[in-house]
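Q: task: produce atomic coordinates for the following.
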Amino acid sequence: MPSPSENGAIKRQGPRVKYVSAAHWAAILDGIAELKDHLEHQDEYQAPAPEQCDGDARPSGPLLLYGGWSRNLTRSFILESLPERPVADRLVSRYFNTVVVQCLVLGEYTSGGPYVVETLLLYLMTEFFPSRDMQVGTRLLVGTIVQIAMHMGYHRDSSRFPTISPFEGEMRRRVWALIYQIDFGTSTQMGLPRLLIRESQIDAAEPRNLADTDFDEHSAELPPSRPDTDVTPALYSAAKLRIFSVGVKVADLASEIRCPAYADVLDLDRQLDVASDSLPSTMKWTGLASCLTESSQVILQRIFLRVCVYRMKITLHKRFLSLERSRVACLTAAMEILKLQHLLDEESQPDGRLYQSRWRVTSAFTHDFLVATSILCLYLRTLSSGEDKGDDATEQSMEEMKTLLRLSQAIWLRESATSKEAQKAAEALRYVLGDSQCGTNGTALSSPAPGLLFTVPETW
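A: Model (predicted):
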């Protein structure tokens, strides 16, 4: 089975040019030559115009970069623009999208200062969560945050600097852990190398597993970490660091122009398994049945960590799809990701376990679902075209993959109205699975109920 293009992909939209690495889902789909030509026409699709508040048009990129806040601002102007609390509760979105930006500009955020990095991260979330697709402007904003944070020394552990209090030092560790994860996550979503963070240049320690009540500004020293069985606000971030510490190596290996040695791939595969096994038991996904007493937030955290591991497996092995071991690893991971996509979709409905936290299913999840969809599309199309007659996949296995993809097709079709990437995924599936699976009104025909479990035969 031929592997996806190892040169990545360059997309042209009029005068605009965009590059993604070979690990990106769009480059994987380019491995299907005829589908590549077909999808190029879909680039003419224009995403829906962003919502406007009270007639104020919002730019297509982050307000901090493209908002045009060039007028002279004063502290009194900002204070006068703040509404009363009852009004603010109803207009919180407008507040974040106009005044968090003006305050940053007024405070000369590029010079650093108290709470600048924290405020920038809060502002980043207001840009990130509403969008179904990753925007290049958001990635540029992440680069700005990384540079300011490093300028302020967040990448160095505070224990080395006596002028930083134990409380401030621990809060800086928490902030840096978030920045590290965002840099890795957005670079993966954009199909680009990481920006400025290199492991050899940082020594910030992992945040301790402490509740907010365990320490404060007056603490002379930090208490020891709580056991991993105690779920604190810091535990999820620490768990992600354990996975991402291997994930950055996987991403760096995948972005290399030269094909890596297979021994290096297997070594990272083992490291990924070790990191996954080292997760706190409270952060391990073992199925919805074992989460009867857990909050929707914890359930989503467990699922996201599991999806991350599967996606890293695909990224690691996709260059070696001609080898049985890597092919099995890729296909198994892709199928498991799509099972979780269907579970998330089902449980995010009004009567589902995850409905209250459905807003947390962001473009980070979407990217991983796209990678899984793309790998299975490439595999099925290669088999159906007769390019790989020596593959030992069974007919039953292929039907199981198609069933998973048909369930995903219904999700992508539903999200196409607000996501350009979802529209491309739906179109790719229509092409790979055939028009018979898509109704004339653009909705999927009836398909098996979500929750079905599929396995990859050991003979693969």
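
Q: hey, let's count contacts and neighbours off CA atoms from now on
A: OK.

Q: what residues does the residue most central in space within the chain make contact with?
A: The residue lying closest to the centre of the chain (C-alpha atoms, centre = their mean) is residue 364, at 2.1 Å. By C-alpha atoms under 8 Å, 6 or more residues apart in numbering, residue 364 lies in contact with 185-186, 189.

Q: can you lay out those as TSV showing distance to residue 435 and secondary structure?
A: Formatted as TSV, the entries for the contacts of residue 364 read as follows, by distance: C-alpha to C-alpha, whole Å; DSSP: H, G, I helix; E, B strand; the rest coil:
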residue	distance to residue 435	secondary structure
185	34	helix
186	34	helix
189	29	helix
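
Q: next, the second sequence, to be compared with the first:
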Amino acid sequence: MRFGAFKDQYVGGDHWAAILDSIADLKDHFDREEHFRLVDSPDKYSNTSREASDVVEFGTAGPGRALLLYGCQPATSREEIVFALPPKEVVDRYVSRYFHQLDLVASSSVHGPTFLREYEGFWANPDELSITWIGLLFSMMCLALIATDLSESSPDFEREQRNRQIILYREKTVQCLMMGNYTQGGKHVLETFLNYVYIEFRVHTDAEGDLWYLLGIEVNLAKRMGYHRDPKHFPNIGPLEGEMRRRVWATVLVGDSLLSGQMGMPRMITNEQFDTEEPRNLNDSDLEGEISELPPGRPETEDTTSLGLIARRRILVALGAVSGLTSSLAPYTYEQMMRIDTILNEAQRNIPPPLQMKPMSSSVTDSPQTIMARLFLSHMFYKGQIMLHRRFLFAESASSKDNPEYSRTTCLNAALESMRIQQILDEETRPGGQLQTMHWRVGSIMNHHFLTATMILCAMLYRKQTLGRDEDIMQALRGARSIFLRNSAQSKEAKKAERAVSLILARAGGPRFEMDLQLDPTGARVGLWDTVNGAEWSAGVLSDLGLEFNQGGSLPLRSVVYDAC
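A: Just a heads-up that it's a prediction; the model follows:
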């Protein structure tokens, strides 16, 4: 728990900042730094003074806060909102991009053939559909723009134009929700809200508390509208609507697990609170026409509209079981932990074959969307292993039945595999890579899990409990530090992580590591002392490592390699 001048913040023990926060001496050191900075310039660090780096490029022209929570100006009329739509041929391109580039988002919120009929009807008669349907359309356009692949060489005016459009369409989405009295529920409301939350998630580089509050609204909307109960309980819900409700609820579950975990908070939905079944492996075309009953699912060897969502739901329901155990205030035994370990491993084995992890060299004929899905699912599995086994990473055996060696090995392997995925994404999302068009999908949630894995490796290296894999850990941390350093200008979390990794590597690597730290990305020489002491640690900082400081708060000379230049 952190108490500050501008906010109080709690994060659970699985959060990367909490792992760091257990390094008591470093925590004290950076707490003193933060205190002196706040005394020196309090306005600079207040929540009302938000840095441009809080928001990624396409959000910089807008406020750093979630628009729905901070007083979006209401539209004066429905006509004003409709007037903001570009010509149909432009909207056509956005809608096409939405369905092809945002396949997982699209499949979870709309049934393609039904939407197409509504879409054509809207252009024939704009008054025919509800204001929340128009909000859904604006949210699709906004997400399509976010997914636009602008190269680094794109002219500035193109980027500025895209930024303005994203801000405008986000505003119109919120205005439609407000005009449609979204808290009352209704048709298209939850689907539009899901897209809106994803918009806010995409336009922020780091974890934002606003997103968690939006998630709370989303979850309560879904429950209030009965999405947590399977449609089979309600005879007035037809097969198509029922299956789409299952997809939407699966998306709510996924969002809860990811965003709550990112904020270091328990899930809002526990597995005991819902009985909505898993969606079937069906294409949208399987649900066309007047169907009296739901067709059987296709084999899971066949990639369909809903296969990715099914896989995400399976692994994240298992993560929910992990979170339920680790966030419980009641103590739990190693035996209980191993039961959840079995559930997690079973979920990983039940990932459909097309989405099972395989080497990049064996994926050259696969679509970028499929490759990203594999990386994400594997990453979530490793995240679950770290969450589950971290408690026993440095613990002594409490019982002869315990096997902490298994937990240590599992935790280390999961952290190293997470770092390998980070390296793959860093390389393949660059221009010319297999995932270049997917670079926008590497957001704060995936980066949060990379931070957690990084801090696990830092803790093991500092405590000299590396299971004989010192070089593997050092190599992974060097790669992670390089990535965090490149991203530190846009992400305060990356900046924090880079400083922590630099410190741990400097202590462990000796003179060899000094040369690695001499050049920043611009080619300028940089001293490690500047790297370490220039950190801006705000929420939780270092924990499980226990670095020692001199009485004055500085690092002892033996701990730091100075830049002699």
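
Q: TM-score of the superposed pair?
A: Here the TM-score for the pair of chains, by TM-score structural alignment, normalised by the length of structure 1, is 0.87; 425 aligned residues with a C-alpha RMSD of 2.4 Å.

Q: that older thread, and the residue nearest to the centre of structure 1? What does it align with in structure 2?
A: Residue correspondence to structure 2 (TM-score structural alignment): residue 364 of structure 1 is matched to residue 445.

Q: just residue 285 of structure 1 next, same as before
A: By TM-score structural alignment, residue 285 of structure 1 lines up with residue 357.

Q: and its match, what does it touch?
A: 374-375, 378.

Q: helix, strand or coil for it?
A: Under DSSP: H, G, I helix; E, B strand; the rest coil, residue 357 of structure 2 falls in the coil class.

Q: how close does it get to residue 298 of structure 2?
A: 21 Å (C-alpha to C-alpha, to the nearest Å).

Q: ditto for residue 157 of structure 2
A: 46 Å.

Q: between those two, which one's more packed in?
A: residue 298 (15 against 9; other C-alpha atoms under 10 Å).

Q: that one falls within a helix, correct?
A: No - using three-state DSSP, the assignment for residue 298 of structure 2 is coil, not a helix.

Q: what span of structure 1 is whichever strand or helix holds residue 486 of structure 2 aligned with?
A: Element membership for residue 486 of structure 2, per DSSP states H and E: helix 470-487. Aligning helix 470-487 of structure 2 against structure 1 (TM-score structural alignment) gives residues 398-415.

Q: check the mean deviation of that stretch from structure 2.
A: Superposing on structure 2 places stretch 398-415 of structure 1 at an average distance of 0.7 Å from its equivalents, by mean C-alpha distance after the TM-score superposition for structure 1.

Q: can you list contacts of that stretch?
A: 335, 338-339, 341-342, 345, 373, 376, 380, 422-423, 425-426, 429-430, 433, 437, 442-444, 447-448, 450, 454.

Q: can you select the buried ones among these for me in ChimeraX?
A: The ChimeraX command for the buried members of those (criterion: 16 or more other C-alpha atoms under 10 Å) is given here:
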select :335,338,339,341,342,345,373,376,380,422,423,425,426,429,430,433,437,443,444,450
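
Q: and the contacts of stretch 398-415 of structure 1, which of them are in helices?
A: Counting by DSSP state H, these place 335, 338-339, 341-342, 345, 373, 376, 380, 422-423, 425-426, 429-430, 433 in helices.

Q: pull the most distant pair out of the residues you listed.
A: Across these, the longest distance by C-alpha to C-alpha is 23.9 Å; it joins 345 and 380.

Q: alignment lookup: residue 242 of structure 2 to structure 1.
A: So, by TM-score structural alignment, residue 242 of structure 2 is matched to residue 169.

Q: so which bits of stretch 3-11 of structure 2 are buried?
A: residue 11.

Q: mind checking the end-to-end distance for it?
A: First-to-last residue span, stretch 3-11 of structure 2, C-alpha to C-alpha: 12 Å.

Q: tell me the gap between it and the middle of its chain.
A: Chain-centre distance of stretch 3-11 of structure 2: 22 Å, with C-alpha atoms, centre = their mean, to the nearest Å.

Q: one more: stretch 324-340 of structure 2?
A: Per C-alpha atoms, centre = their mean, the centroid offset for stretch 324-340 of structure 2 relative to its chain is 25 Å.

Q: mind checking what residue 349 of structure 1 lines up with in structure 2?
A: By TM-score structural alignment, residue 349 of structure 1 lines up with residue 430.

Q: what's residue 303 of structure 2 aligned with over in structure 1?
A: When structure 1 is aligned by TM-score structural alignment, the residue opposite residue 303 of structure 2 is residue 231.

Q: pull the number of nearby residues for that match.
A: Residues contacting residue 231 of structure 1 under the criterion other C-alpha under 10 Å number 17.

Q: does it count as helix, strand or coil?
A: What three-state DSSP gives for residue 231 of structure 1 is coil.

Q: strands of the stretch 1-150 of structure 2, start to end?
A: For the stretch 1-150 of structure 2, strands defined by DSSP state E, counting those that start in this stretch occupy the ranges 2-3, 8-9.

Q: reformat these as CSV; add distance to residue 59 of structure 2.
A: Below are those laid out as CSV (distance: least, C-alpha to C-alpha, whole Å):
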stretch, distance to residue 59 of structure 2
strand 2-3, 28
strand 8-9, 25
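
Q: closest one to residue 236 of structure 2 among the ones you listed?
A: strand 8-9 (44.6 Å).

Q: in structure 1, what stretch matches the closest one?
A: With TM-score structural alignment as the criterion, strand 8-9 of structure 2 aligns to 17-18.

Q: now the matching stretch on structure 2. Mean distance?
A: Stretch 17-18 of structure 1 sits 1.0 Å off on average (mean C-alpha distance after the TM-score superposition for structure 1).
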